[in-house]
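> Quick one, fold the following:
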Amino acid sequence: MISMGLVWDRAMAVISGRLGILLSLAVILLILPPVAQAGLEAISDTSFALRSTKFAASLLVFIAATISAIAMTAVASDPAVDQGAALAIGRRRLGPFIGVSLLIGLLFAVAMIPGAVLIGLAGFDVAQARAGGVPDGVNMPLLGAGLLYFIVLMPVMLWAAARLLPLSAVIVNERRGAGAIRRSFALTRGSSLKLMGVLILYGLVFLVVLMAATSVVGVVARLLAGADSPVIVSLVIAAVTAVVTALFSILQMVFAAQLYLAAREAHDAA
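You can find the predicted model right below:
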């Protein structure tokens, strides 16, 4: 059985001891790229060259975020890994990490298809409902079945996400590909409810902090920059969003790495 208290204490010790490296990775990979992308998005030109540049920037932001997850996991897993070694590991494990992530995303998407089909067959118009209109000719039994399917699916997906928490650490430390999914499920056996609670708490705290930070900073930026400077305001909000996301990403990656180490100890001992 994994002790969440022990994992948390170890995670805080790692953050305290390796904060400099973790923050440097966050600045390079999680803060600067999204802010630069926000600057590009603020340009209203619709030329093909700019659209291509924006697409390339989005791809680079995604790659940088993926490398950051791998690099932070490596730093949190091994005290001998410095910034250079972490970035090298990030580049080496980028392919397997993206491949496994896409596989999981595909599985989650496939799991959602039956509910989406039922709602579609019911004649429910999502766009009309968002606009405040009352959908006409909706087959209520089919709509109810579709909604019920998603209600049942949500806790199942949360359970799966909880069982996959050590996934990044497994990919980084054990050099596995798709087999990392099975290994992650094996390591988290018996800890599902605890990990689901951790995910819910993490998500709620992140959303509250992010909304509060962006709301307050957004109001201050509008007051200081004026109503005629929407670009400046959007850049400030993008920067705050990137900083908050980066800090919570550090916490997430370090916790997941320490969860992996604790689970491996318990699993191997058994």
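> CA atoms for contacts and neighbours, from now on please.
OK.
> in the stretch 151-270 of the chain, which spans are helices?
Secondary structure of the stretch 151-270 of the chain (DSSP state H, counting those that start in this stretch): helices located at 167-174, 179-187, 192-225, 230-269.
> looking at those helices, which is buried most?
helix 167-174 (a mean of 23; mean count of other C-alpha atoms under 10 Å).
> so what does that one touch, helix or strand wise?
Packing partners of helix 167-174 (3 or more C-alpha pairs under 8 Å, 6 or more residues apart in numbering; DSSP states H and E): helix 48-77, helix 94-121, helix 179-187, helix 230-269.
> can you give me the angle it makes with helix 94-121?
Angle between the axes of helix 167-174 and helix 94-121 is 150 degrees (criterion: axes from the mean of the first three to the mean of the last three C-alpha atoms, to 10 degrees).
> and helix 167-174, how far out from the chain's middle?
Here helix 167-174 shows a centroid-to-chain-centroid distance of 16 Å under the convention C-alpha atoms, centre = their mean, to the nearest Å.
> cool, and stretch 214-223?
25 Å.
> most centrally placed residue in the protein?
residue 249 (7.7 Å; C-alpha atoms, centre = their mean).
> so what's it up against?
Residues near residue 249 by C-alpha atoms under 8 Å, 6 or more residues apart in numbering: residue 69.
> To check against the first, give me the structure of this:
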Amino acid sequence: MVKMGTVWDRTAEFLTDNIAAILPIALLAFFVPASIEGNFQAAMEGADPALILTLRLVQLGFGVLSIWGSLTITVMALNVAGVDGAGRVAGKRLPAALLVAVVTIAAVFVLLLPVPMVLSANGVDLAAIAERREVDIAPAMAGFVAIYMLVLAGLLLWAAARLIVTTPVIVREGRWLGALRQSWKLTRGVAWRVIGVILLFALVSWVSILAANTVFGSIFALVAGGDRAGVSLAGVLTSIVVAAVQTGFTVLIPAFTAKLYLALTAAAGLREGVVIA
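The predicted structure is shown next:
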């Protein structure tokens, strides 16, 4: 029986014992990109297409860097390589992690397709929705969209719980798309407990980030001024504070999933097929 409390204790112990090694990775892969990216939306307002494209490409690069950071912390939490070799192992596993991420995003995109297809077939202006302009949607159509999105959200939450240890599987077992199937097998019987952890984590992180954004955003707006459009000093300072809070929660994810993976494999009696490097 895998106890989530024990997994959290092991996660906290790992983070406490390895804070000096984790901090540089967290700063490089999570904090710095989040601090910079927090101002992209303001920078894109009224910008020319070339600048918008450049910022989107930078965001993509930040996303890849974030995946590498998560892999590195996972390697450390699984103890499959020393601190010095964690980044190297993460680099080797990066192509597999990127492939899994692309496939997962594509699957979610396909599941979301029925909504715009149905709206378009019923004469709804999708361009207006994209531009956040008001559109008239029939009550029946709005009800369909609401029910579909609610059901889809439940399915995605269940899938997230079953696939939560995909990254540790990629790191420790050297699998590619097979990591999805292996994670599904390992999480059989613990999905509801994992869902509870996901919901609690999402709630706490959302409240913390919202509070940081609201409180510090208001303070910096009063001190430095934040009324003008575009990038402002208040916006930059707020994004730094929010990035710091966000980084703390981001570091928790790979550490927790790694310790959960170890608990699940121990409970299943799995020891074979481990690839160290």
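> Now the TM-score, please.
The TM-score (TM-score structural alignment, normalised by the length of structure 1) is 0.87; 266 aligned residues with a C-alpha RMSD of 2.8 Å.
> on that earlier part again, tell me which of the helices of the stretch 151-270 of structure 1 sits nearest to residue 79 of structure 1.
Comparing the helices of the stretch 151-270 of structure 1 by their distance to residue 79 of structure 1 (C-alpha to C-alpha), the top pick is helix 230-269, with 11.9 Å.
> That closest one versus helix 179-187: what angle between them?
Going by the same axes, to 10 degrees, helix 230-269 of structure 1 makes 60 degrees with helix 179-187.
> what angle separates helix 230-269 of structure 1 from helix 48-77?
Relative orientation of helix 230-269 of structure 1 versus helix 48-77 (the same axes, to 10 degrees): 30 degrees.
> could you check the angle helix 192-225 makes with helix 230-269 of structure 1?
Here helix 230-269 of structure 1 runs at 160 degrees with respect to helix 192-225, directions being taken by the same axes, to 10 degrees.
> follow-up on the earlier one: could you dump the helices and strands packed on helix 167-174 of structure 1 to JSON lines with distance to residue 139 of structure 1?
Putting these into JSON lines (distance: least, C-alpha to C-alpha, whole Å) gives the following:
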{"stretch": "helix 48-77", "distance to residue 139 of structure 1": "40"}
{"stretch": "helix 94-121", "distance to residue 139 of structure 1": "8"}
{"stretch": "helix 179-187", "distance to residue 139 of structure 1": "39"}
{"stretch": "helix 230-269", "distance to residue 139 of structure 1": "41"}
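> Tell me which of the ones you listed sits nearest to residue 195 of structure 1.
Closest among those, using C-alpha to C-alpha: helix 230-269, at 9.8 Å.
> so how far is that closest one from its chain's centroid?
8 Å.
> what's the answer for stretch 135-148 of structure 2, then?
29 Å.
> Now do it: everything it contacts.
115, 119, 124, 125, 128, 129.
> in which helix or strand would I find the fifth one?
Here residue 128 of structure 2 is covered by helix 126-130, with elements defined by DSSP states H and E.
> what comes into contact with that helix?
Residues from elsewhere that reach helix 126-130 of structure 2 (C-alpha under 8 Å, 6+ apart): 116, 119, 120, 134, 135.
> Dump those residues into a markdown table; add distance to residue 213 of structure 2 and neighbour count as well.
Shown next, in a markdown table, are these (distance: C-alpha to C-alpha, whole Å; neighbours: other C-alpha atoms under 10 Å):
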| residue | distance to residue 213 of structure 2 | neighbour count |
| --- | --- | --- |
| 116 | 32 | 14 |
| 119 | 34 | 17 |
| 120 | 36 | 12 |
| 134 | 27 | 9 |
| 135 | 30 | 12 |
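> This completes my enquiry, with thanks.
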